[in-house]
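Asks: sequence plus predicted model, see below.
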Amino acid sequence: MDPDSDEVVFDLPEHFRIYKSGRIDRFHRPVLVAAGVDGEASGVATKDVVLDAATGLTVRLFLPKRQERPSGKKLPVLVFFHGGGFIIESAKSAMYHNYLTSLAAAAGVLGVSVDYRLAPEHRLPAAYDDCWTALQWAASARDDWLAEHGDASRVFVAGDSAGGNTVHNVLVRASSAENAARIEGAVLLHPWFGGSTAIEGEPERAVVNTAKWWASACPDAADGADDPRINPTAPGAPALERLGCERMLVCAAEKDWVAAARDRAYYDAVAASAWPGSAAWLETEGEEHVFFLLKPECDRAKALMDRVVAFIAGA
C-alpha cells in the first residue's frame, strides 16, 4: 500500500476532504427530501424516475398542477443540473428540491432535475454523460408525465455553479451530436469556469481553488485547469459559435469571488463570437455565489427568479 495514500490533497473543512488515494470524507450532507410529499402545499407534484439502474442515474420530475395552467396547454421542459463542484449535493436535497419546485410553479415548466454521479468516485466525464443521457431522455417523452404534459419542442437546460458548467458542456455536445435534442434556451446560473492563470478581476485564490477542485473531479485532464471543459476560452477549446441552443441567459453575482470574473469573460466571448443565437447577461449587485439558493426569499433572489421566468417565456 502506498504510504502516501492517506495524504490530503484537497481540504474544505465545511464540505469535504479528499485523499491522494481518491478516498473522500464528505462533511456536507444535505437533508434529502422524498418526492411527492409537498404537492398540495406547493401546487407542484414530484416523482423520481430511474434512468439507469446499473449506474444509479435518476431524475426528479416537477409537474405544476393542471389548474395552474391553461387547459390543455403543454409545458416547456426544463432539464436542471445541480451544483456542488461535481463532488457534493443532490437533486434530492432540500435546497435543490425547493428551488425546482419554486421554478416549476413560477415559470410553468415541467422540471427534470438530474441526480448525476459524483466525483471522485465517478470522475468526469461521468456527470456530463449522465446529464446528456437525462436530456435526451427528457426530450424523448418516454415518461407518462412528459408525454402527457411536456412540450418536447420547447426544451430548456439550466444549472448553477458546476451545473452551469455542465450546461455549457451539454451545449457543446449538442452542436455536433446526431439526433440531439433541440434546445430552445439555456440558463447558466453563476457557472463555474476557471483557468491556470488569473484573468482581470479574478482573485488568485479562485485560481488555486479551482485547480484543486478540478483536479479532484477530473484528474485525467491533461491540460489541468485549462481543459476546455472548465476553461471554454482556452486555446483549442470548441468554437463558441457552434453552441447548440437558440437563446442563452448568463447570470452572475457581483461579490462572487469564485465565478464572477469568469462568468463575465464567458458571456463576452459568446457575445463576440459568430454564434447566431441571442445572449443576455444579468449581474446581481451585492450578492455572492448561488445566493438565490441560500436565501431564496430575499428580494434579489426573487428578482433573479423573475428574470429566469421571463427568459423562459421568451422575454
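Replies: Good, I have the coordinates. Numbering: from 1, shown residues only.

Asks: going forward, measure contacts between C-alpha atoms and count neighbours the same way
Replies: Will do.

Asks: how many residues are close by the nearest residue to residue 24 once chain neighbours are set aside?
Replies: Leaving out its chain neighbours, the residue that sits closest to residue 24 by CA to CA, 6 or more residues apart in numbering is residue 18, at 4.5 Å. Applying other CA atoms under 10 Å, we find 20 residues neighbouring residue 18.

Asks: all helices for the chain, in order.
Replies: 39-42, 94-107, 126-140, 144-149, 162-174, 204-217, 260-272, 291-294, 299-313 (DSSP state H).

Asks: so which of these is the most packed in?
Replies: The highest mean neighbour count among the helices of the chain, using mean count of other CA atoms under 10 Å, belongs to helix 162-174: a mean of 24.

Asks: residue 79 reaches residue 133, doesn't it?
Replies: No: using CA atoms under 8 Å, residue 79 is not in contact with residue 133; the gap is 11.0 Å.

Asks: second structure follows, compare the two:
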Amino acid sequence: MSDEIAHDFSPFIKFYKDGRVERLKGNDIVPPSLDLKTGVESTDIVVSAETGLSARLYIPKTAINTSQKLPLLVYFHGGGFCIETAFSPTYHDYLNSLAASANIVVVSVDYRRAPEHPLPIAYDDSWAVLKWISSHFEQKGPSEWLNSNADLKRVFFAGDSAGANIAHNMAMRVGLSEEELRIKLVGSVLVHPYFGGKEPIGAEVKMEAGFKAWTESFWRLACPSTTGLDDPLINPAEDPNLEKLGGEKLLVCVAEKDFLRERGWYYSELVRKRGWGGIVEVLEAKEENHVFHLFNPSCENAIAMLKRISSFIS
C-alpha cells in the first residue's frame, strides 16, 4: 500500500497513486426509521442488484395504508460527486423535514460515486432510478409505497451542489429523451448548483487563480472524460438544447457568500434567455454560505428555504 498522494482535495477526499481513495467526510450513515419528530417513515430499496444501486424512500406516516396520492420528489445528494451518500445523517434529517413540510413522497438516490465510478456513472444511475420509478406507473412496481401513494403525474427533481447538477442533467434528459418515462416532471429545485465555466462571470473575476484551478481539477477527478469546465454537463451555457429542459417550473436557490452564487444566478437568467417556456424563480439567502441549510437547519434562512421549497412542490 503506497502513501503517495496523486490528488489531495482536503478536507473532502484524498486519492492515492495506488488507486486507494480516502474520504475525509460524509462517511457516517444512519438506518431508515420512523422519525418521531416529523412523523416520516423511511425504507431502503435496491434498484439494481447487479450494480448495487439503491435509494431511500420517505413517506409521511399518515399516508401509509391509505390511497392518498402525494407529489413525488426525486432527490440527488451533493458532495462533489465523490463524498456523502443518500444514507448520511445530514440528508436523512433534511429529507425527513422536507417530506413532512411539503407532505410528499421522496426517493433519495444513492448513485455510485467518483473517482471509483467516474461520471457519467452517477448520471446513468440516476436515470436508472427514474426508470425504476416509472415502472410504478400502473401501480404494479416493486415498491408498495410508490404504487399506493406516489402521484407520478406530479414529479419533481431536487438536489444540492453536485446533486443540483444531477437534477439539471436529469431534467435535460427528460426533455430530450426519446426513451419516454411514464412520469410527468413538473419542476426542479436546484440548491446552490455545482456549475462552472472557463470564463469567469460576475464576482468570479476576483476568485484566486489557485481556487479556480482546484475546482477544475476536482471536476476532472469526477469526470476524467470531460473536455473541461466548458463541458455542457457542468456549464449549461454550452448546451445548445437548454431550452428543451424538462418540466414547467424551476426554483434556483443561491447563497450570498457561496462561491457558486454567480453560477446559480447566471443559470436562471440563461434558461429564461434561451426561450424555455417555464416559470423561473430564484431565492437568495443573505449572509449564508454553500449548503448552509444542511449544517444549520434550524437557522432562519434554512427554515425560510424549507418553506419556499415545500410551497413550490405542493
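Replies: Structure received. Note that the structure is a prediction, hence the values are computed from the model and not measured.

Asks: touching, the residue nearest to residue 24 of the first structure and residue 5? I think so.
Replies: No: Residue 18 of the first structure lies out of contact with residue 5 (CA under 8 Å); the separation is 10.5 Å.

Asks: now the terminal residues of stretch 43-59 of the first structure, how far apart.
Replies: 19 Å (CA to CA, to the nearest Å).

Asks: give the contact list for the residue nearest the centre of the first structure.
Replies: The centroid of the first structure falls nearest to residue 163 when counting by CA atoms, centre = their mean (1.9 Å). For residue 163 of the first structure, the contact set (CA atoms under 8 Å, 6 or more residues apart in numbering) comprises 80, 81, 82, 83, 84, 188, 191, 192.

Asks: check the gap between residue 250 of the first structure and residue 16 of the first structure for me.
Replies: For residue 250 of the first structure, the distance to residue 16 of the first structure (CA to CA) stands at 28 Å.

Asks: oh sorry, the question was meant for residue 163 of the first structure
Replies: Residue 163 of the first structure is 19 Å from residue 16 of the first structure, where distance means CA to CA.

Asks: kindly report the same for residue 29 of the first structure.
Replies: Going from residue 29 of the first structure to residue 16 of the first structure by CA to CA gives 10 Å.

Asks: go on, residue 5 of the first structure?
Replies: Counting by CA to CA, the gap from residue 5 of the first structure to residue 16 of the first structure is 17 Å.

Asks: neighbour count: these two, which is higher?
Replies: residue 16 (16 against 13).

Asks: wait, the more buried one touches residue 23, no?
Replies: No: if you go by CA under 8 Å, residue 16 of the first structure and residue 23 don't touch, sitting 10.5 Å apart.

Asks: what's the residue nearest to residue 24 of the first structure in contact with, if anything?
Replies: With contact taken as CA under 8 Å, 6+ apart, residue 18 of the first structure is in contact with 8, 9, 10, 11, 24, 25, 216.

Asks: if we go to 10 Å?
Replies: Neighbouring residues of residue 18 of the first structure by CA atoms under 10 Å, 6 or more residues apart in numbering: 6-12, 24-26, 120, 213, 216.

Asks: residues touching the residue nearest to residue 298 of the first structure when sequence neighbours are not counted, list them.
Replies: In space, and not counting its chain neighbours, residue 298 of the first structure is closest to residue 292: 7.9 Å by CA to CA, 6+ apart. By CA under 10 Å, 6+ apart, residue 292 of the first structure lies in contact with 99, 189, 253, 298, 299, 300, 301, 302, 303, 304, 305.

Asks: give me the mean deviation of the longest strand anywhere in the first structure from the second structure.
Replies: Counting by DSSP state E, the longest strand found in the first structure is strand 150-160. Between strand 150-160 of the first structure and the corresponding residues of the second structure, superposition yields a mean separation of 0.5 Å, by mean CA distance after the TM-score superposition for the first structure.

Asks: so where is that strand in the second structure?
Replies: Mapped onto the second structure using TM-score structural alignment, strand 150-160 of the first structure covers residues 150-160.

Asks: buried residues in that stretch?
Replies: 150, 151, 152, 153, 154, 155, 156, 157, 158, 159, 160 (16 or more other CA atoms under 10 Å).

Asks: same deal with stretch 115-122 of the first structure?
Replies: 115, 116, 117, 118, 119, 120, 122.

Asks: which two among the residues you listed are spaced furthest apart?
Replies: 115 and 120 (15.4 Å; CA to CA).

Asks: what's residue 193 of the second structure aligned with over in the first structure?
Replies: In the first structure, the residue matched to residue 193 of the second structure (TM-score structural alignment) is residue 191.

Asks: residues contacting that match?
Replies: 83, 159-168, 230, 250-252, 258-260, 262-263, 266, 289-290.
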